[in-house]
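Undergrad: next comes the sequence, and after it the predicted model I'd like to discuss.
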Amino acid sequence: MTVTEASLLAVSTAEEWAGIVTSAIVGTDRRPAPAPGAGWDAWASSPDNAVALLDRALAVVVARRAGARPARPPTVALPPAPHDERLPCPQPCAIRLQRLLAGEHEVLLPEWFRWCDRLGAQLPLVLIPTLLLRGRRNPGLDHVVRRLAQGHVVWLAEVMPELGVSPRVVAGAPDGGWEPQAEPADGGAAVAAMVGLFLDGMATWAAAPQLRQVVAGLDPSWLPTVVVELSRLSFRASTERTRSELVALAEFRSAMLREFADARAAGPRPANESDLP
């Protein structure tokens, strides 16, 4: 289609549309639709004036959309990402964080950040915006993310200014408990007490939040024992959901720690290597 043909089509479409809109507002009963312009009569074949008007409107809408040229997106001059000498986050660890952010065993999020920090790795760059947005509701998380993300926060805020907004900290308000769970003084006694709750039928779903904290704080060497002991328990309807949840949590945490240990073994040794699992 030449420029002249396109211009004629645009003028014809505008004129046809103006007449259709006027008739639609007033109503075809009070004001019949004007005769279609040249080239538009093929869509006015219905004997019912209202139906013919709708058919013509449909044809004009299609012509207007087909002839529209999308506007070019605005060009944003984005500076290059800041240089970061730390190792990229290992892919298994990044996938694990993505699962945590999706709601799978969120109680382990603080521990994930602790091991990432001790490994000396970057945060997964693709997840930093999600972490910053979530941190607006949790000052403790926001502090950890901004510390580990380093210059990437300022860089991202150039494009998404809302990422540069920190949550307002209220004096005396809880920080969301953004520290790994405290380790029980006696891991064996903690596991035995937890199994006892199941045997007594007291480990209902209402007790699950407290039991999750116990599993999240145990010395990692006790996690296989948790899986074995809870798997041996007989089925009980009132505690089965809690039992399945804790077994999955223990297995999830064990896998997370193995991923960080494998990353340590495969990459350069960090200065605080002895702190890693």
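TA: Ah, there it is. Numbering: from 1, shown residues only.

Undergrad: okay, CA-based contacts and neighbour counts for the rest of this
TA: Will do.

Undergrad: number of nearby residues for T4?
TA: Counted with other Cα atoms under 10 Å, the neighbours of T4 add up to 9.

Undergrad: typed the wrong thing, it's L9
TA: By other Cα under 10 Å, 16 other residues sit near L9.

Undergrad: what helix or strand does it sit in?
TA: Assigned by DSSP states H and E, L9 belongs to helix 3-26.

Undergrad: cool, and V60?
TA: Going by DSSP H and E, V60 is in helix 49-66.

Undergrad: what packs against that helix?
TA: Packing partners of helix 49-66 (3 or more Cα pairs under 8 Å, 6 or more residues apart in numbering; DSSP states H and E): helix 3-26.

Undergrad: in the helix it packs on, what's buried?
TA: Judged by neighbour count using 16 or more other Cα atoms under 10 Å, the buried positions of helix 3-26 are 9-10, 12-13, 16-17, 19-20, 23-24.

Undergrad: and which of these is nearest to H152?
TA: Taking Cα to Cα as the measure, H152 lies nearest A10 of the buried residues of helix 3-26, at 47.7 Å.

Undergrad: so how far is D55 from the closest one?
TA: 19 Å (Cα to Cα, to the nearest Å).

Undergrad: and for A248?
TA: In terms of Cα to Cα, A248 sits 59 Å off from D55.

Undergrad: tell me what angle the helix holding V60 forms with helix 3-26.
TA: 140 degrees (axes from the mean of the first three to the mean of the last three Cα atoms, to 10 degrees).

Undergrad: helix or strand right after helix 49-66?
TA: helix 91-101.

Undergrad: could you say which helix or strand holds T130?
TA: Per DSSP H and E: helix 128-135 holds T130.

Undergrad: next helix or strand past that helix?
TA: helix 139-149.

Undergrad: could you list the buried residues of that next one?
TA: Buried-residue list, helix 139-149, by 16+ other Cα under 10 Å: 139-146, 148-149.

Undergrad: which helices and strands sit right next to it?
TA: With contacts taken as 3+ Cα pairs under 8 Å, 6+ apart, helix 139-149 sits against helix 128-135.

Undergrad: against that first model, consider the following:
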Amino acid sequence: MKPVIVRTRNELAAARARVEGTLAFVPTMGALHEGHLSLMRQARRSADSVAVSIFVNPLQFGPGEDFDRYPRTFDADAEACAGAGVDLIFAPTRDVMYPEEPQVTLKSGPMGEVVEGAARPGHFDGMLTVVLKLLNLVRPDVAIFGEKDAQQLAMIRRMVADLNVPVRVVGGPTVREPDGLALSSRNRYLSQAGRGTALALSRALQAGAEAAEDGADAVIAAASAVLGKAAAADPPLVLDYLVLVDQATFAPVASAGPAVLAVAGRVGSTHLIDNVHLQLGKEH
């Protein structure tokens, strides 16, 4: 059965009122791939009904970023949602989400100014603002976000806790190509040679994870060795960051225990991120 497609707030409110039982929600910016679909299937297992939003949010793109060229493939996305068992698609225009230029927005705080936030100032302010708006409009019982965007997931969990938003936030595992490249809507920007360079991100994470029992310095050294070779490739990888951080706060981590190794870089004009969870030091 095809999902119901709504585009206005009134249409969404009417469709939401018809939902019986629990509702799981997967917010997206469209250009859907298997990573998104895995979240939808997870949502299907988590609740009686599934809603998806498709909206390219201008607030989370900085000057010179790829808002205008971000892929918009609504017809294909709707077909993919139908195949994943989605019941409801909310596909608003910019005017529906922002009838007026917003005067009150969320501030992501210190956690939004580090790692990805340092590379993309203001990004998390815009992301949290639209996610809160969507949660208020859709009113789901559970919302599912991909673990590939680890800092985004951590910040949404913090927002929900700090602002007492009545929703359960769940992470969905990163989906990868057979060669390890994390699925991303931006992968379609890559040339064949650029895709080869981009593989250094996942390979660096793998190398770092394999060195985890030897401590933080060994992790960074192993990952940096892979990234250094990619910096000399054609086209080169321009590194934005390589960090070991706490999964909940994204504060730096150096002592033994759980951590996230996060990396981001640019191949040409394409910004790509990836991460892996690991255990620093030898387990006793």
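TA: That came through fine. The model shown is predicted, which means the values in this text are computed figures rather than measured ones.

Undergrad: superposing both, give me the TM-score.
TA: Overlay of the two chains. TM-score (TM-score structural alignment, normalised by the length of the first structure): 0.23; 116 aligned residues with a Cα RMSD of 6.6 Å.

Undergrad: and the helix holding V60 of the first structure, what's buried?
TA: Buried, per 16+ other Cα under 10 Å, within helix 49-66 of the first structure: 49-50, 52-57, 60.

Undergrad: now do the SS call for I5 of the second structure.
TA: strand (DSSP: H, G, I helix; E, B strand; the rest coil).

Undergrad: and the longest helix seen in the first structure, what does it pack onto?
TA: Longest helix in the first structure by number of residues (criterion: DSSP state H): helix 240-266. In terms of contacts (3+ Cα pairs under 8 Å, 6+ apart), helix 240-266 of the first structure is packed against helix 91-101, helix 109-119, helix 208-217, helix 223-232.

Undergrad: who wins for proximity to E5 of the first structure among these?
TA: Closest to E5 of the first structure of those, according to Cα to Cα: helix 91-101, at 53.5 Å.

Undergrad: returning to that earlier point: make TSV out of the buried residues of helix 139-149 of the first structure and add distance to R253 of the first structure.
TA: What follows is the buried residues of helix 139-149 of the first structure, written out as TSV (distance: Cα to Cα, whole Å):
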residue	distance to R253 of the first structure
P139	24
G140	21
L141	19
D142	23
H143	23
V144	20
V145	21
R146	24
L148	21
A149	23
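
Undergrad: just those residues now: which is nearest R241 of the first structure?
TA: L141 (28.9 Å).

Undergrad: gap between that closest one and G135 of the first structure?
TA: Taking Cα to Cα, one finds L141 of the first structure at 5 Å from G135 of the first structure.

Undergrad: then R243 of the first structure?
TA: 31 Å.

Undergrad: now do L148 of the first structure
TA: Counting by Cα to Cα, the gap from L148 of the first structure to G135 of the first structure is 13 Å.

Undergrad: buried ones in the helix holding T130 of the first structure?
TA: By 16+ other Cα under 10 Å, the buried positions in helix 128-135 of the first structure come out as 128-129, 131-133, 135.

Undergrad: a markdown table please, covering the residues you listed and showing distance to L119 of the first structure.
TA: Formatted as a markdown table, the buried residues of helix 128-135 of the first structure follow (distance: Cα to Cα, whole Å):
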| residue | distance to L119 of the first structure |
| --- | --- |
| I128 | 18 |
| P129 | 22 |
| L131 | 19 |
| L132 | 21 |
| L133 | 24 |
| G135 | 22 |
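
Undergrad: okay, now R264 of the first structure: neighbour count?
TA: When neighbours are counted by other Cα under 10 Å, R264 of the first structure registers 20.

Undergrad: go ahead and confirm it touches L119.
TA: Yes. Between R264 of the first structure and L119 a contact is recorded at 6.7 Å, counting by Cα atoms under 8 Å.

Undergrad: tabulate the buried residues of helix 3-26 of the first structure (TSV), appending distance to P209 of the first structure.
TA: Shown next, in TSV, are the buried residues of helix 3-26 of the first structure (distance: Cα to Cα, whole Å):
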residue	distance to P209 of the first structure
L9	67
A10	65
S12	68
T13	64
E16	66
W17	63
G19	66
I20	63
S23	65
A24	61
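
Undergrad: picking up where we left off before, on contacts alone, who are the packing partners of the helix holding L9 of the first structure?
TA: Going by 3+ Cα pairs under 8 Å, 6+ apart, helix 3-26 of the first structure lies up against helix 49-66.

Undergrad: quick check: V51 of the first structure vs L141 of the first structure, distance?
TA: 60 Å.

Undergrad: sorry, wrong one. I was asking about E251 of the first structure.
TA: The spacing between E251 of the first structure and L141 of the first structure, counted by Cα to Cα, is 24 Å.

Undergrad: same question, L132 of the first structure
TA: Note on L132 of the first structure: its distance to L141 of the first structure, by Cα to Cα, is 8 Å.

Undergrad: before we move on, what about R64 of the first structure?
TA: Distance from R64 of the first structure to L141 of the first structure, counting by Cα to Cα: 50 Å.

Undergrad: same check on R212 of the first structure?
TA: Distance from R212 of the first structure to L141 of the first structure, by Cα to Cα: 19 Å.
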